[in-house]
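S.K.: quick one, fold the following:
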Amino acid sequence: MDEIISALLSEDATPQDFAALRLPESYRGAVVRKEDTGMFDGMDSADKDPRKSLHLQDVPVPLPSAGEALVAVMASSVNYNTVWSSIFEPLSTFGFLERYARRSAAAARHDQPYHVLGSDLAGVVLRTGPGVNRWKPGDRVVAHCLSVELESADGHGDTMLDPEQRIWGFETNFGGLAQIALVKSNQL
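M.R.: Got it, this is the predicted structure:
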């Protein structure tokens, strides 16, 4: 991570420098764990303490698949998706991750015993997957939370109508409350 941080802070780093960076095997992220989903059972919402379910944990770096980008996170924030995820309410996010995993081999990577939270970020692109043409390593980006497949014509005119829309970092894994995040390139 030190190499990546140095490049991020450098005013002279080029796209080629970012593309040549060695990716770490793992990175640190704010996660909830599948094994903890029942920890608040029977408690009133007001009594559920996110500090008890949120953990800082090293997780393996996912490589970008088609249409995805791996981003070094420079800023993110806690929002209602993070709070809901951390108190497993109204539903545990692990159900969303399991459902998404059944969609494809690339989506199967999202079904893990941990969930890296965070539905927004500002950062710098480290890698892109096949089919990503607009974004390159070194590009400074922000990501919005709407993750869409755009395979159905229903979403072509308005992505909010895509039947496969999800909230990144809530219904998908590898969110922005981490050193590195995985996003769809159309979120950038």
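S.K.: going forward, measure contacts between C-alpha atoms and count neighbours the same way
M.R.: Will do.
S.K.: where along the chain do the helices fall?
M.R.: For the chain, the helices defined by DSSP state H occupy 2-9, 15-20, 50-53, 80-86, 93-101, 105-108.
S.K.: which of those sits closest to residue 73?
M.R.: Of all those, it is helix 2-9 that lies closest to residue 73, at 9.7 Å by CA to CA.
S.K.: okay if I get the helices of the chain as a markdown table plus mean neighbour count and distance to residue 162?
M.R.: Shown next, in a markdown table, are the helices of the chain (neighbours: other CA atoms under 10 Å; distance: least, CA to CA, whole Å):
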| stretch | mean neighbour count | distance to residue 162 |
| --- | --- | --- |
| helix 2-9 | 14 | 34 |
| helix 15-20 | 15 | 32 |
| helix 50-53 | 14 | 31 |
| helix 80-86 | 20 | 20 |
| helix 93-101 | 19 | 15 |
| helix 105-108 | 14 | 17 |
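S.K.: okay if I get the ones you listed as a markdown table plus distance to residue 38?
M.R.: Below are the helices of the chain laid out as a markdown table (distance: least, CA to CA, whole Å):
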| stretch | distance to residue 38 |
| --- | --- |
| helix 2-9 | 37 |
| helix 15-20 | 41 |
| helix 50-53 | 10 |
| helix 80-86 | 11 |
| helix 93-101 | 12 |
| helix 105-108 | 23 |
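S.K.: next, the structure of the following sequence, for comparison with the previous one:
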Amino acid sequence: MQRILDAIMASQEDEQSAATGDFANLEIPDHYRAATVHKDEVDMFEGMSTKEKDPRKSLHVEDVALPELGPGEALVAVMASAINYNTVWTSIFEPVSTFGFLERYGRLSPLTKRHDLPYHVVGSDLAGVVLRTGPGVTKWQPGTEVVAHCLSVELEEPDGHDDTMLDPQQR
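M.R.: Okay, here's the model as predicted:
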């Protein structure tokens, strides 16, 4: 991880660093540290009021496997993130558990099946630097600084073409 951080910091000082392939040649670890919730704990707050549900009891900090990049995806070194209402709702499994969404998404294709796991990495907004890109990514390359948010839309249904919030696959 330190080599990734060093490359990012060096690119801040020398803007040509990203263009020389420094990021594309970095060794990427096979795991990373993440805050997660676990599928087998979804019912841990059953019968409690919202105010009684304590996210500290459901959140875990652990190493998780780095996912394989799929088409249209990018691997980003997260430099800043925040806790927002999505994170809090995920951690108290309210108003619904995110695992239901991930299970349905996992049924769409063999590629999306990778998201149906016994854990969910929390977080929905970030700023960081692209380390790798999957097939079909053309606007970003290793070294690109990005900001991301939680909206995911496949746009395979016509309903979402005018307003992505209306897409039936919007997550």
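S.K.: so which of the helices of structure 1 is nearest residue 145 of structure 1?
M.R.: Among the helices of structure 1, if distance is taken as CA to CA, the winner is helix 80-86, at 10.0 Å.
S.K.: residues in contact with the closest residue to residue 19 of structure 2 other than its chain neighbours?
M.R.: Distance criterion CA to CA, 6 or more residues apart in numbering; nearest residue to residue 19 of structure 2, sequence neighbours excluded, is residue 143 at 7.6 Å. The neighbourhood of residue 143 of structure 2, defined by CA atoms under 8 Å, 6 or more residues apart in numbering, consists of 8, 11, 18-19, 23-24, 129-131.
S.K.: swap in residue 23 of structure 2?
M.R.: Residue 23 of structure 2 is in contact with 4, 7, 131, 142-143, counting by CA under 8 Å, 6+ apart.
S.K.: if I look at the alignment partner in structure 1 of it, how far off is residue 36 of structure 1?
M.R.: By TM-score structural alignment, residue 23 of structure 2 lines up with residue 18 in structure 1. Distance, residue 18 of structure 1 to residue 36 of structure 1, by CA to CA, to the nearest Å: 37 Å.
S.K.: what's the answer for residue 69 of structure 1, then?
M.R.: Distance from residue 69 of structure 1 to residue 36 of structure 1, by CA to CA: 30 Å.
S.K.: also residue 30 of structure 1?
M.R.: Counting by CA to CA, the gap from residue 30 of structure 1 to residue 36 of structure 1 is 14 Å.
S.K.: now swap in residue 1 of structure 1 and tell me
M.R.: Separation of residue 1 of structure 1 from residue 36 of structure 1 (CA to CA) stands at 29 Å.
S.K.: ok, now residue 71 of structure 1?
M.R.: For residue 71 of structure 1, the distance to residue 36 of structure 1 equals 28 Å [CA to CA].
S.K.: those two: which has the busier surroundings?
M.R.: Neighbour comparison, residue 71 of structure 1 and residue 36: the larger count goes to residue 71, with 28 against 16 (by other CA atoms under 10 Å).
S.K.: what's the counterpart of that one in structure 2?
M.R.: Match for residue 71 of structure 1 (TM-score structural alignment): residue 76.
S.K.: what's the answer for residue 61 of structure 1, then?
M.R.: Aligned partner of residue 61 of structure 1 by TM-score structural alignment: residue 66.
S.K.: how about the nearest residue to that match, chain neighbours excluded?
M.R.: residue 31 (4.7 Å).
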